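>>> this is a predicted model, with the sequence first.
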Amino acid sequence: MSVELSGEEPAVRGLRERKKERTRRTIRVEAFRLFREQGYNETTIEQIAAAADVSPSTFFRYFPTKEQLVLADDLDPLLIEAVRAQPLDLSPLTALRNAMADVFANLSATALAFEQERQALVYHVPELRSAIGLEMDRNIEMVATVMAERVGGTADDFDVRVLAGAMTGAGLAIARITPVNPENIGRMLDLLEAGLPLEQRNPGMQG
């Protein structure tokens, strides 16, 4: 009897996890639909729960707040896994470039559109923009940790944190004005690798 149960357990656990992921996804999709139709501030958690056919208490099991529903970045774990899969002889920026290319190459058009809409909400809804600082800190820690693994250092090493801060800050800067896609991320990494060169836009301004 115990052998039979242990054999079924992974399948049961896998089914449960898939159902949880579907519920989580449905909550987010319905929330974003309501945000588009009536605005972020005008949309309540109760409305989101009703649209997703779950109770408010179920909503809170997946997201502690409406804000966190938007801030949750589903690409982070995929990116970390992809970076860790890169050969160790690659430079940190090259590893990150390849990892991002891999993640976006396997992202469906629907998932990409969802991520672009999420980024737009974060940077253009005033109530969400106030949380950008916390998100930046979280991203710096995430990037520093995975980059430190590659160079055999720690996330607190000065050079590792400078790199993590530069990458996170650059990503934050371009997300407000351009779509999140491999081309724009590649341009950002090109500039970082080149030492951030800036050309004079108006030669007449030179004194």
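Perfect, I can see it now.
>>> switch to C-alpha atoms for all contacts and neighbour counts from now on
Noted.
>>> so the residue most central in space within the chain, which of the three states?
By CA atoms, centre = their mean, the mean C-alpha position of the chain lies nearest to residue 73, the distance being 3.4 Å. What DSSP: H, G, I helix; E, B strand; the rest coil gives for residue 73 is coil.
>>> now the strands for this structure?
Taking DSSP state E as the criterion, the chain carries no strands.
>>> which elements pack onto the longest helix seen in the chain?
Across the chain, the longest stretch assigned as helix under DSSP state H is helix 2-38. Using 3 or more CA pairs under 8 Å, 6 or more residues apart in numbering; DSSP states H and E, the elements in contact with helix 2-38 are helix 45-51.
>>> ok, and here's another one to check against it:
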Amino acid sequence: MTLMTPARTSSATDRPQLGLRERKKIKTRTAIRDATYALIKEQGYDATTIEQIAERAEVSPSTVFRYFPTKEDIVLTDEYDEILLHELRARPADEPWMDSVRYIMRKAVDFGTTEEPDVSRLRAQLLVQVPAVRSRMLESMSATGKLLAEAVAARTGHAQDSLEVRVYAMSLIGGLSEITLYWAENDFRDDPLELADRALDVLEHGLTGKESRGQGPRA
């Protein structure tokens, strides 16, 4: 995920417990990402090499490639898709679906922009400025969409591989990705939480005429 980083603010009892091996993997991935972000800030994306990242993270280049197939994946990948989906599945069964989605996405946006604001802005800028990063994001959206489709199917009763669920899941992923691009393209002036609400309003209610925004649909 990019701007939509799932919240780490949930308690440890709410999250899947990780073994020592998985914690070590997360530590290594985090070190690689932190090194990448630092180097990009210092010298730019194109000038940053895998060898430099490996040296800064104190791992071998082969280790970097074992965790991240491409440099773009280092920027785009985070640890929190599963946690986001875990929290989504944990919402009350009788809660309206869009209320659940809105709750989770607002938590995700709030975390990404308040706990890690510099990283969120850097990732958003790279999505706008670097075609390779944006292209890789589009490729990775399908994997995230499949994970979300599983949660959508569980809540709605539709088959996970049905056209309806696939379209709905990818509409959510695509819409939320556009928030990140819009936010960066407009110099981060907008409140990301407001952008998330606007995006979810469109997905929930459709696109109304500009003159009726905020007034509800016309009779």
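Okay, I see it. Computed from a predicted structure; not experimentally measured.
>>> one step back: what's the match for the residue nearest to the centre of the first structure in the second structure?
Mapped onto the second structure by TM-score structural alignment, residue 73 of the first structure lines up with residue 78.
>>> same thing with residue 169 of the first structure?
Mapped onto the second structure by TM-score structural alignment, residue 169 of the first structure lines up with residue 174.
>>> what number of residues lie near that match?
Residue crowding around residue 174 of the second structure was assessed by other CA atoms under 10 Å; the count is 15.
>>> which residues sit in contact with it?
residue 141 (CA atoms under 8 Å, 6 or more residues apart in numbering).
>>> mind redoing it with 10 Å?
138, 141-142, 145, 168 (CA atoms under 10 Å, 6 or more residues apart in numbering).
>>> and residue 155 of the second structure, by the same measure?
Residue 155 of the second structure makes contact with 88-89, 91, 93-97, 149, according to CA under 10 Å, 6+ apart.
>>> distance of it relative to residue 145 of the second structure?
From residue 155 of the second structure over to residue 145 of the second structure the distance is 15 Å, taken as CA to CA, to the nearest Å.
>>> how much space between residue 83 of the first structure and residue 135 of the first structure?
20 Å.
>>> leaving out chain neighbours, which residue sits closest to residue 61 of the second structure?
residue 54 (5.3 Å; CA to CA, 6 or more residues apart in numbering).
>>> separation between residue 98 of the second structure and residue 125 of the second structure?
Distance from residue 98 of the second structure to residue 125 of the second structure, by CA to CA: 29 Å.
>>> right, I mislabeled it, should have said residue 109 of the second structure
From residue 109 of the second structure to residue 125 of the second structure the distance is 16 Å (CA to CA).
>>> and the two? Which one has more around it.
Between residue 109 of the second structure and residue 125, counted using other CA under 10 Å, the more crowded position is residue 109 (27 against 18).
>>> re earlier: export the contacts of residue 174 of the second structure to JSON lines and tack on distance to residue 196 of the second structure and neighbour count?
Formatted as JSON lines, the contacts of residue 174 of the second structure follow (distance: CA to CA, whole Å; neighbours: other CA atoms under 10 Å):
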{"residue": "138", "distance to residue 196 of the second structure": "19", "neighbour count": "13"}
{"residue": "141", "distance to residue 196 of the second structure": "18", "neighbour count": "15"}
{"residue": "142", "distance to residue 196 of the second structure": "20", "neighbour count": "16"}
{"residue": "145", "distance to residue 196 of the second structure": "18", "neighbour count": "21"}
{"residue": "168", "distance to residue 196 of the second structure": "16", "neighbour count": "16"}
